[in-house]
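Visitor: Return a 3D structure for these sequence lines:
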Amino acid sequence: MMGKYIQDSKVINQAFSITYINLNTSTSVDEIGGQGIAKYLRIVSLFFKVLIQLILIRPHFTYMTPTAGGMGFYKDWPLAMICKLFSGKFIAHFHNKGASNYQDSKVDNWLYRRFFNNTYVILLAEELYADICKYVGRERLYICPNGIPDPYQELVSKESNEPLKLLFLSNLIREKGIFDLLQAIALLKKDNIPVQCDIVGGDGDISEKELLEEIALLDIKEQINFLGKRYGSEKLQLIQSSDIFVFPTYYRKECFPLVLLEAMAFGLPIITTTEGGIPSIIRNEENGLIIKSKDPQNLSLVIRKLLYNKEMRSLLGKAARKDFSQEFTLEKFEQNFLRNIEQIVLKEQ
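Guide: Model (predicted):
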C-alpha cells in the first residue's frame, strides 16, 4: 500500500526521475510465502528484468522495500546485490521486521552483512532499530513513519450507541490478540456489563470456523458480530460507527499498523500494546491506552474503564485525531520521505 502511495505521489515524482519495478512474485494473497515452479520462474524473470533496467538506466540511487527475513529475504538478496553493483547507492526501506530472528545463523549472518554493507536504511519507527542494529550504524539510519490519506476531513460528533461498540479490525491471526479480546468480552458479560464488538477480517492462522467455535464456547454470541472482510468505504463506515478500537496485538512481525492510523483518523479511543513501532503512534493515557499483551483480565478492566468514562473516551479520541492530522497523513509521509531521501543525496555529494 505504501509503495502504491509513493508511486502515485506527485510531490515525490516531481522531485526525482523514478523508474518503478514491481518486485511482487505472488499472483494472489494465498500464494504469498509459498513456493512452486511457477513462482521460481517469476523470480528468475524478475531478476533479469531488474538487471536489464539497471544496465539501461544506471541510476544514481536504487530504492527497495525488502523482506527482513526468511524466504522473502532470500528472494530479495540477489536483487539487492545487483542493485548495489549497477547503481551509485542503495536504500532499503523496511516495512517489516525479522532480521534479529535469523541473524544467529552463519548463512543468514553472512547474507545480512553483505546486504547492509554500505546501505542506507529507512525504518518506520525508532523502536524497530533493535532488529537491525547489529548491521547498521546510526549514521545510515533514517526514520519515516507511515501515513495514509485522511478519510475523514471533518470530525463530527456522533450519537452514543447503546451498548457501546468495540471494533477489532485485522486478519484472524492468533498473535493479533483476537482470542484475548473474546475472553475479555466473556469476563465483561460475566459481570453483566453490556458491550458489543464488531470483528472485521479474513482468515489467518485462525479460520472463521475456529473463531465461531471459540465464540460459542465462551457463550458470547450475542456480544459478537463477525463481519468477515470489509474494504474501502464499507470498512471506513464501520470505523466511523464504532466507539472504541481494540488491538491487543503481540504479533512478532508487527511494525507500524495502518489500522491504528485509520482509527485515529476517525477520532476513536484506542486500546493496544507496545508491540513493534506502536509506541511511536500511541502514547499511554494521552492519545490511547496501552495494555500488557496476553492478559485478557487486564484488557477487560481497561475496556470497562473506557466504557464508563465518557470524558476519557472523548479526550483520547480528540487527541488521537489531532495527532493523526499532524503526524500521520499521507502528506506528512511524503514530506518525511522526501526529507530522508534528500538528506541521503546530500550526504553522498
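Visitor: Only C-alpha atoms from now on, for both contacts and neighbour counts.
Guide: Noted.
Visitor: can you give me the strands for the stretch 1-150 of the chain?
Guide: For the stretch 1-150 of the chain, the strands defined by DSSP state E, counting those that start in this stretch cover 61-64, 89-93, 119-123, 141-143.
Visitor: One more sequence to fold, the one below, so I can look at both together:
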Amino acid sequence: MMHIENIGGMASSGAICNGSNGNGNGNGITIITTIRNGQAHWANYFANLTDILGPDDHAVIVDDGSVPALMLPTSFSADHRITVLNPGKIGRAAALNLAISHAPTPLIAIQDVDDQSLPARLPAMRDLLARYPENLVFCDALGPNTAPDDQLRKPRIIPASRLYRGNPFHHSALAFHKDLWREAGGYDGGLECCIDLDFYLRVLAQSPHQSFIFYEAGLIRRHTGHDRQYSRLSPKTYHQTALMVRNRYRAKLKPPVWSRAYDMRHWFRAACAYWHHDMACTATRPIGQKHILALVHLPPPLHGAAAMNERAVHIMAKRHRVSLLPLRFSSSIASIGQSSLLKYGRAAFYAFTLLRQVIMDRPDQVYFSFAPSGPAFWRDSLYALILRALRLPVIFHLHGRGLKALRDRSWLAKRIQKRVFKNQTAIILGKALNAEVAGLDCNVAIIGNCVDVQEKPAKLDNPDQTTRPFRILYLSNLIRSKGVDTAITAAGLVKQSLPELHLDIAGAEADIGKVDLKTMLAQAGLLQNSTYHGAVGANEKAALFENCDLFVFPSRYANEAQPLVVLEAMAHGVPIICSNAGTLGDVVKDQKSGYILRDATDANELATLILKMQENPAARAKMAKAAHETFTAAFHPEIFERALNELFDQQS
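Guide: Below is the predicted model:
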C-alpha cells in the first residue's frame, strides 16, 4: 500500500505553510478542510475559525484548484496555527489525505468549508478521543435554523452494520486520531463519491471489534442550501458507488443477513437513474478521458499481483474515470488457490454484480487482472465471456503464467482462451512470456512490473564495505515452491565453511508455518544463525535489504512470472541469486547483476554460488551496482506509468 504521507502530491511552491509539521501539542486538535471554489462560504468559514481555534489548535486547508486561488484573510496572515496548501486540482480524497498528512497534531477534526463548528465542538472532541482513542467519533449536525441543545448526553456506540441501512453520519462531524487514518490507508482517490463511507468502513475493517462513537449533541451547523459543496453528483453514480463500497467490506464486517435488503433501494434508484440518464453528461467528459471498469484483485491479502493492480488503478484514476469491481476471494495468503463453497458463492455473486454494473453504467474499456491458471482461470473466463458478449473491449493484465500449460493439456481450455482473448489486448511482463499468449490472436503489450524508488543505497558508494556476519536474505511468502526449503538447505551447507553466516527469512505463513520453518532450520543447523521476521511492512523490509549482503530466491513456483521482491532487491542495490522462472532470466543478468541457477532445487549449486559471492566483495559490489542500474533503466515506476497510459491512449 502506498505511503499515505505522499498521497495527493506535495504542496506546490506557491503554498502558504505557516504551520508546523511536527508532532504538535497533544492537547491540540487540527481542523481539516478541503476547498474547491465555493467563494461565498470563505468569509463565514474563516470567521468560524476565529471563534473556535484555541492556542494549541490548528487548521490545515487544501485549495483543490479554486479559481481564483484561496488567499488567507489579513487577520490570519501571521497566524502560525493556519496552514494553506495549494497543490492544484487533485480531487477531494487526495486533498483530504494531503491535509491530514500535514496536520501538526495527532487529533483530527473534519470540517467542510460550508459548515460551521460550534464553540463547544473541539473541547468535546478532545475529551471523547481521550476516552475512545481507537474509534471514529461523531457528533450531531444541526440544521441552519435549529437551536443547539445544551443537555448533556452519554455517547452512543453504533456498530458498523448500521451503515448498511444508510450512512447516518455527516462527514463534517467526524474526529479521529491520525494513526487510524494512517493504518487504514487514507481516503480512496479512485472513488467518485462515498469516500467518507468507504473510509469509515475501512477503518472498522482493520479491527472488526471497533465501533462508531456518536455524541448526541449538535456541535456542527450544517449548510443545506442549493450551493452546498460536493452536492453536484448524479444519483446513478452515488447509488452504484454506495453498493460497491458496501460490497468491499461486507465479508470482513459481517453485517446481519437481513441488512442486505437495504441494497434493493440502491439497485432500484440506480436503475431508475439509468433509464432517465441525461446523455449530455457524456458530451461534457474531458477530451481523452475514458470510463474504465477495473476488474481486479486488491489487497488484502498482499501479494505481487494485488500490489500491481492497486498501483495500476491509481494511475488510471489520474486521467480517467475508473469504476472499481474488486474481486476478493481469499482472506489470507494460505487460502490463495484453495477452492471452497464460499469462493464458488462469491464467484456467482461477482458475475451477477459485473453484469448489473456494465448494463447500468457501460464503460468504454475494461481493465481485467486475469488469472491464467487453476480454478480461477475458469471463473475469470466466465467474467471475460460476459464482457465479450456485451462487446466491451478488454485489456487483460497477466501477472502470472499458466495459459500455455493449460491449453496444452485441455482442448476446452484452448478453445475458451481463443474466444476470450481474440482481438483483445493482453499485457505480459516480459518477452520470455510470449509463449503464454502465442496463437490467441490478441494484441500483446509488454509492460514490466515496478516497485517504489529507494534512495541510492549507501553500499553503492562504499563498495569495499562488508558486514560481519555475512547476511543472506530470503523474502517471500512461505510457499514451499517459492524455494525457502532450498535456501535453508543451502545456507546450512555454507555454514560449514562460514560459521558466522546469518540467514534472515521474512514473509507471511502459507503452506509452511512457523513450526515447519523451525524444524527445517534445526535440521540445517541454523537455529542460532537465523531470524524469522514474519510478514514485514515497508520500513522493516527496507531495513532487511539495506543490512543484507545477498538476496536469494530459488523459486520453482509453476506460475512465477516477475516477482516484485526481486525488483525490490535490485532497487536497494543488492546482488541476487535466483532461478530462471518466468522472466527472471531476463531481469537478473547472469554473472552481471547476480547469478541464475541452472536447477532451482539444487541446494549444492546455490551454496557454491553463495560462497563465491562471499569470497569476492569487489565482484559482489559490482553486481549490486549493475542490479541498481537495471532497476532504474527498466523497472522504475515512471516507466510503468508511462507505458500503461500510452496503452490506454492507443485503445479506440
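Visitor: ok now do the counterpart of Asn96 of the first structure in the second structure, which residues does it touch?
Guide: By TM-score structural alignment, Asn96 of the first structure lines up with Gly400 in the second structure. By Cα atoms under 8 Å, 6 or more residues apart in numbering, the residues touching Gly400 of the second structure are Ala371, Pro372, Asn559, Glu560, Ala561, Gln562.
Visitor: still on that earlier bit, give me whichever of the strands of the stretch 1-150 of the first structure is most buried.
Guide: Compared across the strands of the stretch 1-150 of the first structure, strand 119-123 shows the largest average neighbour count, a mean of 22 (mean count of other Cα atoms under 10 Å).
Visitor: so it matches what in the second structure?
Guide: Under TM-score structural alignment, the match for strand 119-123 of the first structure is residues 424-428.
Visitor: which secondary structure elements does the lengthiest helix in the first structure contact?
Guide: Longest helix in the first structure, counting residues (DSSP state H): helix 37-57. Judged by 3 or more Cα pairs under 8 Å, 6 or more residues apart in numbering; DSSP states H and E, the packing partners of helix 37-57 of the first structure are helix 71-86.
Visitor: Buried ones in the helix it packs on, by neighbour count?
Guide: Phe73, Lys75, Asp76, Trp77, Leu79, Ala80, Cys83, Lys84, Phe86 (16 or more other Cα atoms under 10 Å).
Visitor: Now the residue positioned nearest the centre of the first structure. Nearest residue, chain neighbours left out?
Guide: Residue closest to the mean C-alpha point of the first structure, counted by Cα atoms, centre = their mean, is Pro257 at 3.1 Å. Spatial nearest neighbour of Pro257 of the first structure, chain neighbours left out: Ile278 (7.4 Å); criterion: Cα to Cα, 6 or more residues apart in numbering.
Visitor: corresponding residue for the one you found in the second structure?
Guide: By TM-score structural alignment, Ile278 of the first structure lines up with Leu584.
Visitor: for Gln223 of the first structure, same thing?
Guide: Match for Gln223 of the first structure (TM-score structural alignment): Asn529.
Visitor: Show the contacting residues for its match.
Guide: Per Cα under 8 Å, 6+ apart, neighbours of Asn529 of the second structure: Glu500, Leu501, His502, Leu503.
Visitor: Separate out the buried members of those.
Guide: Buried among those (16+ other Cα under 10 Å): Leu501, His502, Leu503.
Visitor: the strands in the stretch 451-600 of the second structure, which residues?
Guide: According to DSSP E, counting those that start in this stretch, the strands that the stretch 451-600 of the second structure contains are 471-475, 502-506, 530-532, 550-553, 576-578, 594-596.
Visitor: next one: the second one to chain centre, how far?
Guide: Which is strand 502-506 of the second structure. Distance, stretch centre to chain centre, for strand 502-506 of the second structure: 27 Å (Cα atoms, centre = their mean, to the nearest Å).
Visitor: Find me the equivalent region of it in the first structure.
Guide: Against the first structure, strand 502-506 of the second structure falls on residues 196-200 (TM-score structural alignment).
Visitor: Please enumerate residues in contact with the matching stretch?
Guide: Residues contacting stretch 196-200 of the first structure (Cα under 8 Å, 6+ apart): 163-171, 222-230.
Visitor: So Ala270 of the second structure is in contact with Thr241, correct?
Guide: No - when contacts are counted by Cα atoms under 8 Å, Ala270 of the second structure is not listed as touching Thr241 (9.7 Å).
Visitor: follow-up on the earlier one: compared with the second structure, how much does the longest helix of the first structure deviate?
Guide: Compared with the second structure after fitting, helix 37-57 of the first structure deviates on average by 2.2 Å (mean Cα distance after the TM-score superposition for the first structure).
Visitor: and that helix, which residues are buried?
Guide: Lys39, Ile43, Leu46, Phe47, Val50, Leu51, Gln53, Leu54.
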